[in-house]
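Asker: Got a predicted model here, sequence first, then my questions.
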Amino acid sequence: METICSVQCVTRKIKGKEIAQNVSFEVSKGEIVGLLGPNGAGKTTTMKMIVGLSEISVGDIKIMGYSIKDDLSKALNNIGAVIEEPTFYPYLTGNENLRQYQRMHKTDDRKWLLEVANLVGIEYALKQRVATYSMGMKQRLGIAQALLKKPKLLVLDEPTNGLDPVGIRDIREYLKQLADNLGMGILISSHQLSEIEKIADRVIIMQDGRIFADQQIGDGTNDGFSRIILHIDDAEHTSKIVAELFGVNSSVSKSITVERLPNQLYTVALTINENQIPKLLTSLCIVGISVFRVLSLRTPLEEQYLNLTNSKS
């Protein structure tokens, strides 16, 4: 697979403090990579170094083989980015902002401008002044602007901020199309782990400026186990059934936590292989335990992310 972006042992120091420490990873053609981590983990700093907005103290970053340190202009020609909140000329229309961006980069492909506006669902508002745009509309316009150069690498920092659920779904579908149809490499940071799990091929988890995990979605992030919550009327009997089915010392039995609800019911939370959930529910019903609700507590990626970041705190 062709490498679009290569981050090579990169460190960023500010006043002697290492904001990013020895960070290394790659983004390949057609690959969507999620960059995760708590606030202050170094995600935005890493992205800023990739797009040339922050100085690289140690190491190097190459985009399509061009060094950010030595061939910045050639490297940037292959990058489209939205870092933090996108900014525009508020007194100009959406179309005028995009046209101005094209002029800055000496391009004049009006057909592509309309295509990307269509792609991100902003074509209906191109004649409106950006001052009238909602935050979600500005996010869409920012992604459209980033695509105008037909970049090989798209870097997006929290692109779904300010979007409603429909907008989030739409952006997810747009990005999949860009990766699949245009072979674009995409690096995206987000706090919405469920969205990253739906869209990314791979996740990189950062904390304290370092990378603690770099793995494929489904490779260790989802081993078939889920954390579920049952709303039932007999917690003690439920625990006994779980012990009989899986063993007293099994990981399932040891994972159980119980809380009493105001309506005389109980919540029983446990971690169980997804294939075993029907067997458990059937066994509970057979012995007369009423199951009022079954809820998923966390996604597999969320579970792994929280376990990892908590263990490294």
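Answerer: Sure, I can see it.
Asker: contacts, neighbours, all on C-alpha from now
Answerer: Noted.
Asker: how far away is residue 169 from residue 295?
Answerer: Applying CA to CA, to the nearest Å, the value for residue 169 to residue 295 is 22 Å.
Asker: Between these two, which is the more surrounded one?
Answerer: Neighbour count, other CA atoms under 10 Å: between residue 169 and residue 295, residue 169 has more, with 15 against 11.
Asker: Which secondary structure state is assigned to the closest residue to residue 116 other than its chain neighbours?
Answerer: What sits nearest to residue 116 in space, not counting adjacent residues and going by CA to CA, 6 or more residues apart in numbering, is residue 144, at 5.4 Å. Look at residue 144: counting by DSSP: H, G, I helix; E, B strand; the rest coil, its state is helix.
Asker: now swap in residue 52 and tell me
Answerer: The three-state assignment at residue 52 reads coil, by three-state DSSP.
Asker: how about the residue nearest to residue 116, what does it touch?
Answerer: For residue 144, the contact set (CA atoms under 8 Å, 6 or more residues apart in numbering) comprises 113, 116, 117, 119, 120.
Asker: element containing residue 118, please.
Answerer: helix 110-119 (DSSP states H and E).
Asker: do you know how far residue 219 is from residue 254?
Answerer: In terms of CA to CA, residue 219 sits 24 Å off from residue 254.
Asker: Between the two, which is the more surrounded one?
Answerer: In this view residue 219 and residue 254 are compared by other CA under 10 Å, and residue 254 has more residues nearby, 13 against 10.
Asker: out of everything not next to it in sequence, what's closest to that one?
Answerer: With CA to CA, 6+ apart as the criterion, residue 254 has its nearest non-adjacent residue at 7.7 Å, and that residue is residue 248.
Asker: Can you report how many residues neighbour the closest residue to residue 293 other than its chain neighbours?
Answerer: Excluding the flanking residues, the one nearest residue 293 by CA to CA, 6+ apart is residue 231, at 5.0 Å. By other CA under 10 Å, the residues close to residue 231 number 20.
Asker: Comparison target, given below:
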Amino acid sequence: MAETVLSVKGLQKAIGKKPIIHNITFDVFAGEVFGFLGPNGAGKTTTIRMLVGLAKADGGDIRIGGISLQEQFPQAIAQVGCIVENPELYKFLTGRENLEQFARMSGGITPERIEEIVRFVDLERAIDDKVKTYSLGMRQRLGIAQALLHRPKILILDEPTNGLDPAGIRELRQFIRKLAEEEGLAVFISSHLLSEIEMMCDRVAIISQGKVISVGLVKELMAQFADQVDWTIPSSHIQKAEEVLRKLPAVTDVWVVSEERLKSRMDIERVSEANQALVNGGIPVMGIATKTVTLEDLFLTLTGGGGSHGAEHGGARTE
């Protein structure tokens, strides 16, 4: 089993007497990209500030590489590379000079390590240009290079795609996957961009109003809310169609929407089997429409943002 690089247990924070972070618990493992997903104001940045020692927790425990952040701060924080909000760079220095300045402040970083990390972030051609000439994506990569110089066990990024164009987002996504898959680094990313988290992350914690409401593999979380199929059936056959669909192993739920429509939650790859079962049962199928569930659907359901229908039916059912 992969090493637990970051362990958060019962994390709490209040402003005055008002609790804003409530008993947050999760683990992050080596070699994975872990998404911390929530709307603006959910508590993502406050949590990250506690993880990197910029804010003090009122309760709970944070361990990095098995070392308590509260009890052995220098040893624990030495294993962290982070960018909170935007990379702090000297725009009138070159990229190389920025890295050299950071290396002097950190200590123990060789020129060879600087060259290695420049190659890794693919900035060889621009490293001797002044940072003020860099695109936002290049600045983000230089900031990550700076955060990786001291060989941390975990890289923590707060909203790293903010301001990037689609090409820059794709480039950053590929780079972060490379860090996890080729370097075995744990990468912790906060974001409100659901589509990016879905494509980038292995596991995700969903936070709402200062509480983590779900943690798990992206694929497993989405599997709980399987794809939906909308069937159009003559009203005289709707009850029998519901009975046939309920008996199929690929179908996890069925509900009637109207006189001539019902929906099933099922493996979308097996719709043809379900259609054949209905036809074999003498049921005319007048129409089929499919909806692939996304992380956004899951997020809206879990946070109560999907409207009354989702709450009424206890899941990701939609009209």
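Answerer: Structure received. Since we're looking at a predicted model, the values are computed, not measured.
Asker: Quick TM-score on the pair, please.
Answerer: Here the TM-score for the pair of chains, by TM-score structural alignment, normalised by the length of the first structure, is 0.79; 295 aligned residues with a CA RMSD of 3.5 Å.
Asker: hang on, residue 215 of the second structure is in a helix, isn't it?
Answerer: No - secondary structure of residue 215 of the second structure (three-state DSSP): strand, not part of a helix.
Asker: What does it correspond to in the first structure?
Answerer: Under the alignment (TM-score structural alignment), residue 215 of the second structure pairs with residue 214 in the first structure.
Asker: Provide a list of residues in contact with its match.
Answerer: Going by CA under 8 Å, 6+ apart, residue 214 of the first structure touches 25, 202, 203, 204, 205.
Asker: Residue 197 of the first structure versus that one, what's the distance?
Answerer: Distance from residue 214 of the first structure to residue 197 of the first structure, counting by CA to CA: 14 Å.
Asker: And for residue 251 of the first structure?
Answerer: Residue 251 of the first structure is 25 Å from residue 197 of the first structure, where distance means CA to CA.
Asker: So for the two, which residue has more residues nearby?
Answerer: Between residue 251 of the first structure and residue 197, residue 197 has the larger neighbour count (other CA under 10 Å), namely 19 against 13.
Asker: For the first structure, just list every one of the helices.
Answerer: Shown for the first structure, the helices assigned by DSSP state H span residues 43-50, 72-76, 94-104, 110-119, 135-147, 165-182, 193-199, 235-246, 251-254, 277-286, 300-311.
Asker: Nearest approach to residue 125 of the first structure belongs to which of those helices?
Answerer: When the helices of the first structure are compared by CA to CA, helix 94-104 sits nearest residue 125 of the first structure, at 6.9 Å.
Asker: And the contacts of the closest one?
Answerer: Contact with helix 94-104 of the first structure is made by 88-89, 108, 113, 125-130, 141, 145, 148-149, as judged by CA under 8 Å, 6+ apart.
Asker: So what's the gap between it and the chain middle?
Answerer: Here helix 94-104 of the first structure is found 28 Å from its chain centre; the criterion is CA atoms, centre = their mean, to the nearest Å.
Asker: Stretch 190-203 of the second structure now?
Answerer: 3 Å.
Asker: buried stuff in it?
Answerer: Across stretch 190-203 of the second structure, burial judged by 16 or more other CA atoms under 10 Å covers 190, 191, 192, 193, 194, 196, 197, 198, 200, 201, 202, 203.
Asker: what does stretch 6-24 of the first structure give?
Answerer: In terms of neighbour count (16+ other CA under 10 Å), stretch 6-24 of the first structure has its buried residues at 6-8, 10-12, 18-24.
Asker: before we move on, what about stretch 252-269 of the first structure?
Answerer: By neighbour count with 16+ other CA under 10 Å, stretch 252-269 of the first structure contains the buried residues 252, 253, 256, 265, 266, 267, 268, 269.
Asker: For it, which outside residues touch it?
Answerer: Contacts of stretch 252-269 of the first structure (CA under 8 Å, 6+ apart): 227-235, 239, 242-243, 246-248, 270-272.
Asker: Give me the aligned partner of residue 105 of the second structure over in the first structure.
Answerer: Aligned partner of residue 105 of the second structure by TM-score structural alignment: residue 104.
Asker: What separation do you get for that match and residue 297 of the first structure?
Answerer: 48 Å.
Asker: and the two? which has more neighbours close in?
Answerer: Taking other CA under 10 Å, residue 104 of the first structure and residue 297 do not tie; residue 297 has more neighbours (15 against 9).
Asker: Of the contacts of residue 144 of the first structure, which pair is most distant in space?
Answerer: 113 and 120 (11.0 Å).
Asker: Tell me if I'm right that residue 286 of the second structure and residue 232 touch.
Answerer: Yes - judged on CA atoms under 8 Å, residue 286 of the second structure makes contact with residue 232 at a distance of 5.2 Å.
Asker: still on that earlier bit, now rank the contacts of residue 144 of the first structure by neighbours and give me the top one.
Answerer: When neighbours are counted as other CA under 10 Å, the busiest of the contacts of residue 144 of the first structure turns out to be residue 117, with 25 neighbours.
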